[in-house]
Structures are given as structure tokens and as C-alpha cells.
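Peer 1: Give me a 3D structure for the following:
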Amino acid sequence: MSFVLPSLTINARRIVHPTLLLRSSMSTGNLHVVSTPEAPAAIGPYSQAIKAGGFIFVSGCIPLVPSSMEVVKGGIKEQTAQALANLRAIVTASGSEIDRVAKTTVFLQSMNDFADMNEVYAGFFGSHKPARSAVEVARLPRDVLVEVECIVLAP
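Peer 2: So this is what the prediction gives:
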């Protein structure tokens, strides 16, 4: 029995589905932890990001101010801006850049906040438009309004 997972082509290079790469990297011990004081420390048993198989998997970023570990004051716009600033700090610490983000997932406490989140998100990414999913969830850590995770091409 055999099966084929989808792959994608970027800059004429074939890249295998990230799930296979992660499994492959785990089996050979090629996982590299990314950590930076420029983003909030993990508030659980996870890493800020992991480099594996040509990708960087950035854990969900919530709108904590790194220096205080407190939720940024304000509504969805301020929280989205802080979550994305934290994401940028981790991507930069990994040696990559925001324009190499391939996919984001945005978790919203309420889809009523989608338009305001989207306005801040669009300004953050500018002309770069990574693939994105946005989902409403029942609750987020620290009762924040938004959380953003991403998959980035490693340099």
C-alpha cells in the first residue's frame, strides 16, 4: 500500500509536505529550538518555534508584552498588532523574514473581530500574502482575543 501527500513547488524547487519533513527530522534528531527574549516566553511546555526540514514552525503567539508578560491593553486591533510583533520577533530570531511566511492560522475569540483583525494583519504583511486560515474558538489562553501561528520557510 502506498500513498502520496501533496507537495508544493517554490522557486522551481520541490518541497515535500511539511508533515513528512517534520517526521523525518524528528527521527534523525534534526529539530532546532528557536527562542528569543524579544517575544514572550512560552507559558506552557512548548517552544516558541522549531526549525525542522527547511521550515520553521512558530507556536501560537498571543498579545503578551514580552517585558511584563501581561496582555497588551486595548481591543482586537492592539492585540493583533502585539501578537504579530511577537511573531515577527520569533521569525527574525530564527534567521528568517516575514516575507518567507508560507502559512498562518489566526484564532479569534469572536468572528465579529475579523474585519478589525484583518485590517491590522493586512498592514503587517503588506504586499506579502501568505496562505491563511482564520477560525473562531471558544477560548484562548489568558482570555485574549487573538492568537496567530505560522509556518515559515527557513533561510
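Peer 1: From now on I want contacts and neighbour counts done on CA atoms only, so please keep to that.
Peer 2: OK.
Peer 1: Identify the residue nearest residue 64 in space, chain neighbours excluded?
Peer 2: Sequence neighbours aside, residue 71 is the residue nearest to residue 64 in space, at 4.4 Å (criterion: Cα to Cα, 6 or more residues apart in numbering).
Peer 1: this one next, for a side-by-side:
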Amino acid sequence: MKLIQAQGLPAPAGHYSQAVEANGMVYLSGVLPQQGVVDPNVDTFQDQCESVFGQCEKILAAAGCEFSDVVQCTVYIVGIAHWPEFNATYARVFGAHKPARAVVPVPELHFGYSVEVQMVAARPSA
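Peer 2: Purely as a prediction, here's the structure:
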């Protein structure tokens, strides 16, 4: 198992890695909006989504992947009302690529954020 840490992003505060690679698959831990950059009390849901996908892009790149390599995505959103806005952002980010996905409405997320994204990607052959 190879640990993945994207440059320019803070190391996880807990006992986990940003991502790990095992047998050609890259597993991203749940990604929240970047603390200290996005404030859940001030920034919009859209700002939070942009922060999460920006971080995911950097973590995927650190593993030699991009969004087109993602095979599965699990999303946690606070409140079902955010679903349409999230879906539009997700469609823009992934374009024609359509990985397997689950969107799970939850009552709350850590630090008061409204979105968390977890991904699995297949590392392209060298």
C-alpha cells in the first residue's frame, strides 16, 4: 500500500491518509472543504463544492490520476435541498465521464460543512 499526500494541501489531522494506492486502485479518503480557506458560516454551498473538487483533483494528480480515472464516488450532503446544485457541479466537473456514484443526504458533517466527497480511481497503466 502506497500513501498519497498532495503537495500544497495540509496533511490529515486524524489517523488516516489523503489517499492510498493498492493494486493499481487509488482510494481517496473523505474530502471536506479546505479549512482556513472555506468558512462554512460564510461561504456558499457552491464554494464548498468547488473547494472539495479542487482538493480531489490535486490528490488524484498526486497519484497520477485525473477525474476521468474515477470509477466510484460517494458524496455526503447536508440536506436533500442541495442535491440539484451538487448534481450540476458534479456533471460540470466530470463532463461526459460517469463513474458509479452514491449521494447520501446526512443531518450534519464535521466542522459544520455541507459536502464531503470520497472517490476511488483506477490508476492508468504507465
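Peer 1: circling back: quick one: what's aligned to the residue nearest to residue 64 of the first structure in the second structure?
Peer 2: Per TM-score structural alignment, the equivalent position to residue 71 of the first structure in the second structure is residue 39.
Peer 1: From residue 79 of the second structure, how far off is that match?
Peer 2: Distance of residue 39 of the second structure to residue 79 of the second structure, computed by Cα to Cα, to the nearest Å: 18 Å.
Peer 1: I'd assumed residue 98 was in contact with residue 150 of the first structure.
Peer 2: No. Contact criterion Cα atoms under 8 Å: residue 150 of the first structure and residue 98 do not qualify, at 10.1 Å.
Peer 1: out of those two, which sits in the busier spot?
Peer 2: The residue with more neighbours, out of residue 150 of the first structure and residue 98 and counting by other Cα atoms under 10 Å, is residue 150; that gives 22 against 18.
Peer 1: what do we get in the second structure for that one?
Peer 2: Aligned partner of residue 150 of the first structure by TM-score structural alignment: residue 119.
Peer 1: Also residue 42 of the first structure?
Peer 2: Per TM-score structural alignment, residue 42 of the first structure is aligned with residue 12.
Peer 1: Chain neighbours aside, what residue packs nearest to that match?
Peer 2: Going by Cα to Cα, 6+ apart, residue 12 of the second structure has residue 18 as its nearest residue, at 6.5 Å.
Peer 1: What separation do you get for the one you found and residue 31 of the second structure?
Peer 2: 8 Å.
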